[in-house]
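S.K.: starting from these lines, generate the structure:
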Amino acid sequence: MWPVLLAYYTGVATAAGAMIAWSGNKKVGKRKIILFHQEKPLPSCRALLQKRGGQVLKELPLVHALVARLPAKGKVIEELGLHPDIRLIEDDFEVHTVELPAARIRQEKQIVPWGVERIGAPRAWQVAAGEKVKVAVLDTGLDAGHPDLAANVRGTQNIKFPGWRAGDGNGHGTHVAGIIAALNNSFGVVGVAPRAEIYGVKIFNRQGDGYISDIVAGLDWALKNKMQVVNMSFGTSQPSQALEEAVRKCVQAGMVLVAAAGNEGRDDSVLYPARYPGVIAVSAVDKKDNLASFSSRGTEVTVTAPGVDILSTYPGGKYRTMSGTSMACPHAAGVAALILAQDRRLSGRQVARIICRTAIKLPDLSPREQGDGLVNATALAAVARFIGEMGTAGEESVG
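M.R.: All right, here's what the predicted structure looks like:
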């Protein structure tokens, strides 16, 4: 499996109005996400958990929840599940990226990677190149000093280890960022939107390990800091109510959320959060427009994009090729940045609608494999026309 998150989550049961998800593991102190009713202030919620012997680890204001370790002995979890202030208790399950070794490339004179060329980005730069569009990369961190990224990096945030710099000891996040916005200069590579503003949000450690709560906290940061596009090159086969609520609130706020469909290599296998309504779910194709063998497919796929042997930036000023829907996803995020550079008043749903309506249908792929088609940057000049057509009409749903 290429870069993708694997999750361990065993089920959900209902207990008198509050849902409780558990793993069957009786180990003391297992992490839980406890979602409270909005009218209950989080400080009071914290006191409630502490009174029951819980250790509160962090707050998740976006979904009005706390992350805590709850005693496994006795009936603490069952009793909390019956508490009128609590609406849901679920595992804060651990997730991690799984990658194949990346191929090292010595890159000097600048080239346009095949994926950037295939979606027509160079022709779009005559109209827009992502200027003043804020793109958050939720990932393993970012090499903010990479010479092919530094001028476009506007900030970083370390969710995983607060107070520490958001460096990238893994490489996945830096690679994704380069696909979106590597600089158009005389060396290395160039990204889809080479003038977009990149913000690296570290939600996974150098091994690619993190929790659902880290993803939720990353989305919270993106919303509070007015990110316009959020790239999520990860996924899990198991749902999370907390993550779904976080995604919904970001979509409602007008953000463009783009996520990898997954690397499951079979039908009906699109992962979360790509599976959630409002998210642009991206499958992967190769240089011949064939669906990548590893790519997930299903009715939730929105569009497809290049995702095989993609050359991009890597920590330490290096360049490597990687494959996965993790690489396809930032191609679509880059196109979203190009669209918003023309009109930053567009909502996330409007941007998604434009991406879908301008996508190129690939004749040998089904809708379950490509969604509306190959993401298409060359349609940028037609954005104004689509904006006029949309007018005040209702927005189409995506995802």
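S.K.: rest of the way, CA atoms for contacts and neighbours
M.R.: Noted.
S.K.: and the most centrally placed residue in the chain, what does it touch?
M.R.: Closest to where the C-alpha atoms of the chain average out (C-alpha atoms, centre = their mean) is M232, at 1.3 Å. By C-alpha atoms under 8 Å, 6 or more residues apart in numbering, the residues touching M232 are V137, L138, D139, L257, V258, A259, A260, S326, C329.
S.K.: so S295 lies in a strand, does it not?
M.R.: No - assignment of S295 by DSSP: H, G, I helix; E, B strand; the rest coil gives coil, placing it outside any strand.
S.K.: after the biggest helix by length in the chain, which helix or strand is next?
M.R.: If you go by DSSP state H, the chain has its longest helix at helix 325-342. Of the helices and strands lying after helix 325-342 in sequence (DSSP states H and E), the nearest is helix 348-358.
S.K.: second input sequence below; structure requested for side-by-side comparison:
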Amino acid sequence: MKNLKKMALSLCAMGVLFTSCEKDEINETVEVDAVQLEEAPFKNYMVISKSTELTKSVENYLKTSGGKIVSTIPEIGIAIVNSKDANFIQNTLKNKEIVSVVPDYEIKWIPSQAENELTSMDVSIEALTPSPGTTEGAYIRLWGMDAIDAPEAWNAGYTGKGASVFVLDSGIDRDNVEFSQNLNKDLSASFVPGEPYYTSPGRFPNHGTHVAGTIAANKNNFGVIGVAYEAELVAVKVLSEFTGSGAFSSINAGIVYAGNNKADVVNMSLGATFNKNGKLTDADGNEFKIPAKFIQEIVLAQQRAIDYAYKNGVTLIASAGNDGMNYDGNGSTIKLPGSLNNVITISATAPEGWHPFSNPNTNFDIPASYTTYGKSLIDLAAPGGDGDVSVLDMIFSVASGEDAFNYNAGTSMASPHAAGVAALIIGKYGKMSPHEVEKLLIRSSDQVDGNGQSLFFGKGRVNAFRAVTE
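M.R.: As a prediction, this is how the structure comes out:
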């Protein structure tokens, strides 16, 4: 897949309502002196051992190192330590079993902003093409399902049953009727301190709930339907539902958790972009820079988590980002987690002026205006929506709250379409290696931009029907 590059940083959060980071914002340089760096908002440190497993000797050392162990991810050799010692990094690195110590920054991975709720277009189900989705009241809005031939896959008998999808995000509305049949509440977990895996009542719209709806909203004669509507859903909260932010260690712990609990697919509709002249944005919206060596260490830690889950049979799918930039030629830039090895990275497609009655057969495969692209980054494409022409071109899915639904657009909406197709594949064939799942996703994709690697579409746009009938 992708090759790692050395970089330093800038943040561009991924996929909520039709939002992208501006290019001049990404490239803006800001001088930060040592005092500002010391005041950067971190409390904890990620201590990364040389061994990919956390040894007892390292744990014992950390207990006497002037800090308190908050948590550990022993499977990848990481401990999270809280310390007020100004010399904690330097002193800890004296231990030859420890390869790096980096502040466990909490940054924004998705924007936190208002989103549109549009639920007024009432239609008759008699007007719809026959498929299992016709019994869902809002199926007519789901152009993305038609774009990837999901109804044809359902009619062939493939619904994702037997596959599990872990949604690493900002939580899922556990009481929403659209998840009543397949959300595993016992296995769902939170790695955000002080927040349960589920969302608080009235937390409309909620990013994670919208993403989960596209993957596996139930077939229940109501609302919408997911690509793999009988797949098991597991909510893994790694981002705060209030801010869209999360610590690097939370993301890593969530990935390892999926690996430990036999996840078939992980969906990560989240991300950050790192480059030499960039910056971090913390949970309070403050911007600051960090040293280049910290970036390399952050990448090392997350790649370990990805590799661990991958070796445990997890297919990892991530959104590409909404900064509208060409990743090719940016040798000093890296996306987390999208450009890491063993991650399938998804760009976004959209129609232009689609309408279920007046313009139902428009081209669904236009690159979304905001999508990050580049042959060196994108593996596949999927419907993510756009709002330049019409809100109907966006992705309609579940929102937190009673009977709540809304439109969003972003690569965050594209990734769950692809994750749903991966679940359909595993539902048909049973447990498969991530490598085999990726090969089948690629082989069954529609070559909407010719053969080979496309700038915007990677190896093609996912196709659910072909994926289960190849």
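S.K.: TM value for the aligned chains?
M.R.: Once superposed, chain against chain, the TM-score is 0.85 (TM-score structural alignment, normalised by the length of the first structure); 368 aligned residues with a C-alpha RMSD of 2.6 Å.
S.K.: re the thing from before, what's the distance between the residue nearest to the centre of the first structure and G54 of the first structure?
M.R.: Using C-alpha to C-alpha, to the nearest Å, M232 of the first structure is found at 31 Å from G54 of the first structure.
S.K.: same check on V303 of the first structure?
M.R.: In terms of C-alpha to C-alpha, V303 of the first structure sits 44 Å off from G54 of the first structure.
S.K.: kindly report the same for L374 of the first structure.
M.R.: Applying C-alpha to C-alpha, the value for L374 of the first structure to G54 of the first structure is 49 Å.
S.K.: looking at the two, which is more packed in?
M.R.: Counted by other C-alpha atoms under 10 Å, L374 of the first structure and G54 do not tie: L374 has more neighbours, with 27 against 22.
S.K.: need the counterpart of the more buried one in the second structure.
M.R.: Mapped onto the second structure by TM-score structural alignment, L374 of the first structure lines up with R461.
S.K.: cool, T174 of the first structure as well?
M.R.: Aligned partner of T174 of the first structure by TM-score structural alignment: T209.
S.K.: then Y276 of the first structure?
M.R.: Per TM-score structural alignment, Y276 of the first structure is aligned with L340.
S.K.: quick one, helices of the first structure?
M.R.: Along the first structure, the stretches classed as helices by DSSP H are 42-51, 76-81, 114-118, 121-124, 172-181, 212-224, 241-252, 325-342, 348-358, 367-370, 383-390.
S.K.: the fourth one corresponds to what range in the second structure?
M.R.: Just to be clear, that refers to helix 121-124 of the first structure. Taken onto the second structure by TM-score structural alignment, helix 121-124 of the first structure occupies residues 150-153 there.
S.K.: the matching stretch vs the first structure, mean deviation?
M.R.: With mean C-alpha distance after the TM-score superposition for the first structure, stretch 150-153 of the second structure departs from the first structure by a mean of 0.5 Å once superposed.
S.K.: please name the nearest non-neighbouring residue to the match of L374 of the first structure.
M.R.: Of all residues not flanking R461 of the second structure in the chain, A381 sits nearest, at 4.4 Å (C-alpha to C-alpha, 6 or more residues apart in numbering).
S.K.: how about K73 of the first structure?
M.R.: Computed as C-alpha to C-alpha, 6+ apart, the closest residue to K73 of the first structure that is not its neighbour in sequence is V28, at 7.1 Å.
S.K.: any idea how far the one you found lies from A72 of the first structure?
M.R.: Distance from V28 of the first structure to A72 of the first structure, counting by C-alpha to C-alpha: 5 Å.
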